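**Q** The following comprises the amino acid sequence and a computationally predicted model.
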Amino acid sequence: MGVAINQFNADNFHIICDELANNDAQLGTIIKTYGYPPMWSRPNTFESLVHIILEQQVSLASALSALNKIREHLQEITPARVLLLTDDEFRACYCSRQKTAYIKYLAEAIVSGQINLVALEEMPDDEVRLRLTALKGIGNWTVDVYLMFVLQRADAFPVGDLAAINALKQIKKLPASTSKEQLLAIAEAWRPYRTIATMMLWHHYLSLRVKL
């Protein structure tokens, strides 16, 4: 018998948002103020993982510019095509030497069969994390975003995501010095829907930025 996988989808997303809002007054205020968050999602493709790698520690706009440049070069972003790009071509696509190495490493892992993206869909979250973090350049934040956006797993909490953490500190009126352990303890109350709570935090963060 397979392991039960906790996912969300378009049919239950708003229901889960309402449940979280009813149980947490500050999350409820986000919905009252800004409405429901978008249900961010991406297809389970090599390109989606490349996109998440490009988003590591840079603005979303910078990452998207780099992704679009690679797409211009290749038409279609596949592992085989990426491995044909030279380091100079990657540089022309706004990719740092480090991210170039990570993307090539991922491409090689998929071409060799070390990683099978379709197979990840049937694995529990911990196993997905184990498989992906074995690859150079893929850490917990990258896996969290992959679980949330691509596999639509309902209970990931990216404690390494500055936007989500800053929004959490803001809505809960926490000091800047609040520890990672304290933040994780607060997020425990949102189980088994920490992904959707995080999307509410991002919604708060992005909506405030639009207003500025």
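**A** Yep, that arrived.

**Q** Going by C-alpha atoms from here, please, whenever you check contacts or count neighbours.
**A** Noted.

**Q** who does the helix or strand encompassing Lys69 touch, helix- and strand-wise?
**A** Using DSSP states H and E, Lys69 falls within helix 60-74. Contact analysis of helix 60-74 by 3 or more CA pairs under 8 Å, 6 or more residues apart in numbering; DSSP states H and E lists helix 46-54 as its packing neighbours.

**Q** how distant is the helix it packs on from the center of its chain?
**A** 10 Å (CA atoms, centre = their mean, to the nearest Å).

**Q** contacting residues for Val145?
**A** Ile52, Pro158 (CA atoms under 8 Å, 6 or more residues apart in numbering).

**Q** and it, what helix or strand is that in?
**A** Judged by DSSP H and E, Val145 forms part of helix 140-145.

**Q** Gly137 now?
**A** Residue-wise, Gly137 maps onto no helix or strand under DSSP H and E.

**Q** How many residues are close by the nearest residue to it once chain neighbours are set aside?
**A** With CA to CA, 6 or more residues apart in numbering as the criterion, Gly137 has its nearest non-adjacent residue at 5.0 Å, and that residue is Tyr102. When neighbours are counted by other CA atoms under 10 Å, Tyr102 registers 19.

**Q** Distance of Tyr102 relative to Gln56?
**A** The gap separating Tyr102 from Gln56 is 11 Å, by CA to CA, to the nearest Å.

**Q** From Ile53, how far out is the residue nearest to Gly137?
**A** For Tyr102, the distance to Ile53 - CA to CA - is 8 Å.

**Q** buried ones in the helix or strand hosting Ala185?
**A** If you go by DSSP H and E, Ala185 is part of helix 180-188. Neighbour-count burial for helix 180-188 flags Ala187 (criterion: 16 or more other CA atoms under 10 Å).

**Q** Comparison target below:
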Amino acid sequence: MKTCYNQEKWTKGETNVWQEMIQIDGPYNFDMVLDRLSMDPLNALNLEKRTITVPIRLEGEPNTATVTATGTTEQPSFVIELESGDKERIINRLGEVFQWEVPLKDIHEHFGKTDLNVIFEEHVGTPLILDFDPFGCLLKCIIHQQLNMAFAIKLTERFVKKYGFEKNGAWFYPDPEKVAELTVEELRELQFSGRKAEYVIDIAKAVTEGGLDLEEIKHEDEQVIFDKLIKIRGIGAWTIQNFLLFGLGRQNLFPMADIGIQNALKKLYQLERKPTQEEMEKYKTGWEPYLSYASLYLWRSIE
């Protein structure tokens, strides 16, 4: 990523907000990023102004950063605005969330030689964006289990607005300590099922009492992460794969049990029924080590 974290590069505007411009290598389509993020009403963004305010926690302290796209897909650039906080760490986190250091050009060239070439050309520059908070990502995965998308989004919004908080327009998920103290009855009032309410509380207790460190887990092997998370009630393979994808940004995951991917492959290969696991194993040959991007672009092809 072509950027500079030197504080001397920051300028303080008339409104007492610190600003810095950064540039990254293209292609990178931030408008597609905002379009996808706009499906979640908790996200504070403006499609016309090409801007989003991101909630960021550092050692439990809530910070916000506003990111505005000023460049093009071919020459991406952004203005970052902060009121306070550790500027270097906040920009590093933004780089993780928006995957600014991932070489999308290399990934597109890789898939240009595969059956996914047409999809990648259509959605060129679409990055794999992380959820803003790993704990929130886990909770969202649990809430979304076995629900249609519209109700899952509404239920998540109710939960965050009831127990989280808002700063500068950005919504923060409640911290693990707060969620661990909730009761099943309180969540049932929001239309959680009893089982789903128990799972959400159990995950929070795993973080607060069971030694699950979501910062430390970022750097561990995927099998180690799987073995840790699978022990927590309510967390299965689907949730773990989604967490690895959208919580940690792992690049080589292909959730074959996902209905969306199955439907996208059915459309791509003009099948009369959903593909079998054996067929999917055959299709994905040659897509590694970027299976996560194959998954993302297949989802995009049917959205």
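**A** Yep, that arrived. Given the structure is predicted, the values throughout are model-derived calculations rather than measurements.

**Q** what ranges do the helices span in structure 1?
**A** 13-23, 25-34, 46-54, 60-74, 79-82, 87-92, 97-111, 117-120, 125-133, 140-145, 162-171, 180-188, 194-211 (DSSP state H).

**Q** whereabouts in structure 2 does the third one align?
**A** The counterpart of helix 46-54 of structure 1 in structure 2, using TM-score structural alignment, spans residues 135-143.

**Q** Identify the residue range in structure 1 corresponding to the strand or helix carrying Asp31 of structure 2.
**A** Using DSSP H and E, Asp31 of structure 2 maps to helix 30-37. Helix 30-37 of structure 2 corresponds to no residues in structure 1, going by TM-score structural alignment.

**Q** Mind listing what's buried along that helix?
**A** Neighbour-count burial for helix 30-37 of structure 2 [16+ other CA under 10 Å]: Phe30, Asp31, Met32, Val33, Leu34, Leu37.

**Q** Likewise for stretch 156-168 of structure 1?
**A** Ala156, Phe157, Pro158, Val159, Asp161, Ala163, Ala164, Ile165, Asn166, Ala167, Leu168.

**Q** What lines up with the fifth one in structure 2?
**A** In structure 2, the residue paired with Asp161 of structure 1 according to TM-score structural alignment is Asp258.

**Q** re the thing from before, now do the helix holding Asp31 of structure 2 and helix 291-302, the angle between them.
**A** Using axes from the mean of the first three to the mean of the last three CA atoms, to 10 degrees, one finds that helix 30-37 of structure 2 and helix 291-302 are set 80 degrees apart in direction.

**Q** quick one, strands of the stretch 1-150 of structure 2?
**A** According to DSSP state E, counting those that start in this stretch, the stretch 1-150 of structure 2 carries its strands in the segments 11-12, 18-23, 44-46, 51-58, 61-69, 77-82.

**Q** Ser96 of structure 1 maps to what in structure 2?
**A** By TM-score structural alignment, Ser96 of structure 1 lines up with Ser193.

**Q** distance of its match from Ile143 of structure 2?
**A** For Ser193 of structure 2 relative to Ile143 of structure 2 (CA to CA), the value is 10 Å.

**Q** Next up, the contacts around the spatially closest residue to Ile52 of structure 2 that is not a sequence neighbour.
**A** The shortest distance from Ile52 of structure 2 to any non-neighbouring residue, by CA to CA, 6+ apart, is to Leu45 (4.1 Å). Each residue near Leu45 of structure 2 by CA under 8 Å, 6+ apart is listed here: Leu34, Ser38, Thr51, Ile52, Thr53.

**Q** And the contacts of stretch 115-135 of structure 1?
**A** 3-5, 44-46, 105-106, 109-110, 138-140, 143, 147, 151, 153.

**Q** again, but for stretch 84-96 of structure 1
**A** Counting by CA under 8 Å, 6+ apart, Leu54, Ser65, Ala66, Leu67, Lys69, Ile70, Arg97, Thr100 sit against stretch 84-96 of structure 1.

**Q** redo that, cut-off 10 Å
**A** The contact list for stretch 84-96 of structure 1, computed with CA atoms under 10 Å, 6 or more residues apart in numbering, reads 54, 62-63, 65-74, 82, 97, 99-104.
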